[in-house]
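>>> Here is my input; please provide its structure:
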Amino acid sequence: MSGSEVTHTAFPTRVVRHPEADVPPELRAQALRLQEQAWPSEPGEAGDPSHDPALAPYSLLLVDGAGTVLAALDVLSKEIGHAGEGWRVAGLSRVVTDRTRQRAGHGRTLVAAALAEIRADGADLGIFTCDRPLRGFYTSAGWRELPGSVLVGGTPEAPFPSDQWDKVTMAAFLTPRARAAAPRFTGARIGLYPGDVDRLW
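Got it, this is the predicted structure:
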């Protein structure tokens, strides 16, 4: 899927989707600069960090008519077991908006587009964690908070739970089966276990 046209404010933008490994270099470089704005790298850190390929990572970019990346995020996915059943889940990672263009709705546009992509891909649910002050932002883009829920990342042998920080778990239940099971995800510890590269998304 190469992307689709969306309209926002007074100028056209488009949401572009690429597998992480296939993002055009000029767009990838811009997305990395936005990430560096938000999370400055430590000396010696890799300048182009990649996700674990086992999580089928793809990037969504909000691009204006001049080819400028206004916002970027990555989507990761895997199968998990919870409440005695298997689930196809996907989540957001590295959600970032250009600091010089914040409060224009670019981030919300992209996060809502990501939810639509995850639904179209056939996931049972979207789920991820965010800092507590951001829950209103994600709610405005179609996600919902799961009160008391904890995502457990890392591996079963070396768990990495989200409640070691002041995080909240956001979700969207996308299939009838998932919607029926929503109470079993609320106030629960959910074994995400994405591995040692992406310890938590």
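
>>> contacts, neighbours, all on C-alpha from now
Fine.

>>> In space, what's closest to Arg189 - neighbours in sequence excluded?
Ranked by CA to CA, 6 or more residues apart in numbering and with sequence neighbours excluded, the top spatial neighbour of Arg189 is Val150, at 4.7 Å.

>>> got a list of what that neighbour touches?
161-163, 168-169, 187-190 (CA atoms under 8 Å, 6 or more residues apart in numbering).

>>> Of the residues you listed, which is the most crowded?
The member of the contacts of Val150 that has the most neighbours, counting by other CA atoms under 10 Å, is Thr169 with 25 neighbours.

>>> Please report how far the residue nearest to the spatial centre of the chain lies from Ser77.
Compute the mean C-alpha point of the chain, and by CA atoms, centre = their mean the closest residue is Leu92, 0.8 Å away. Distance from Leu92 to Ser77, counting by CA to CA, to the nearest Å: 9 Å.

>>> Before we compare anything, build this one as well:
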Amino acid sequence: MEEPRTTMSIDLMADLAEHERNAVAELRDAVYPPAEEADWSGADVEWSPARWRVGIWSGDGELATHVGLLLRAGTLDGKDVTIAGVGGVKTHPRHRRFGHAQRALRAAGEFLRARGDVDFGLLVCEPPLLGYYSGLGWREFTGRLLVTQYGEPTVFTASPHVMTLPVLGPAPADGVIDLGGPPW
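Have a look, this model is predicted:
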């Protein structure tokens, strides 16, 4: 089911107009109210900002869904890879159950495949979302995820689940992924 009269775009975050940046902030606050954010397990994590975003706008001009994207040179079992980070997936409560996140995530995958330089995608999620992302082609990664936090290398433990998406090659299910920087 799709909400009528929506538009979708893939934009560089740096190119967003002020009203678009404000819309992202308003959506964040609607999905993650600031009063509840302090209790979130990832509140103290250093996160990498998105470089691109897939945005879906409702017919009345409200940002309904946002999916953040970035690229990172990292390693998989010591071999150089290019990893696409997918994060900041959120849909405004008024626009849920219309398939917006699914549509945006599929568009993100198409965008990454069209680039021709991305080995696989990676996201972190909470347990209730495993089935959702699995249904979109993501697979659970059960290996170790290494990240950098405030300048120090560490094993990522802030989110219980890491998922990968095949882009140019298969999506790894195990091994050691080093993001060479903060997670997203």
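
>>> where do the helices sit along structure 2?
Using DSSP state H, the helices found in structure 2 span residues 18-31, 34-37, 100-115, 130-134.

>>> roughly how far apart are the residue of structure 1 positioned farthest from its centre and Ala141 of structure 1?
Largest separation from the mean C-alpha position in structure 1: Ala10, at 26.5 Å (CA atoms, centre = their mean). Relative to Ala141 of structure 1, Ala10 of structure 1 is positioned 20 Å away (CA to CA).

>>> what residue of structure 2 takes the place of the residue nearest to the centre of structure 1?
Under the alignment (TM-score structural alignment), Leu92 of structure 1 maps onto Val86 of structure 2.

>>> ok, its match touching Leu71?
No - contact criterion CA atoms under 8 Å: Val86 of structure 2 and Leu71 do not qualify, at 9.0 Å.

>>> Overlap of the contact sets of the two?
Common contact partners of Val86 of structure 2 and Leu71 (CA under 8 Å, 6+ apart): none.

>>> Dump the contacts of Val150 of structure 1 to a markdown table, plus distance to Val69 of structure 1.
Listed next are the contacts of Val150 of structure 1 as a markdown table, based on distance: CA to CA, whole Å:
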| residue | distance to Val69 of structure 1 |
| --- | --- |
| Pro161 | 32 |
| Ser162 | 30 |
| Asp163 | 32 |
| Val168 | 28 |
| Thr169 | 27 |
| Gly187 | 37 |
| Ala188 | 37 |
| Arg189 | 36 |
| Ile190 | 34 |
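
>>> out of the residues you listed, which one sits closest to Ala123 of structure 1?
The closest of the contacts of Val150 of structure 1 to Ala123 of structure 1 turns out to be Ile190 (CA to CA; 16.2 Å).

>>> Can you give me the distance of the closest residue to that closest one other than its chain neighbours to Thr175 of structure 1?
Excluding its sequence neighbours, the residue lying closest to Ile190 of structure 1 (CA to CA, 6+ apart) is Leu151, at 4.9 Å. Distance, Leu151 of structure 1 to Thr175 of structure 1, by CA to CA: 20 Å.

>>> Neighbour count for those two, which is higher?
Leu151 (25 against 14).

>>> Contact partners for Leu168 of structure 2?
Going by CA under 8 Å, 6+ apart, the list of residues near Leu168 of structure 2 reads 113, 116-120.

>>> Could you do Phe128 of structure 1 as well?
Going by CA under 8 Å, 6+ apart, Phe128 of structure 1 touches 90-92, 151, 169-171, 201.

>>> I want to check these in structure 2. Which are still in contact there?
Of the contacts of Phe128 of structure 1, the ones still in contact in structure 2 (both residues aligned by TM-score structural alignment, their matches' CA atoms under 8 Å) are 91-92, 169-171, 201.
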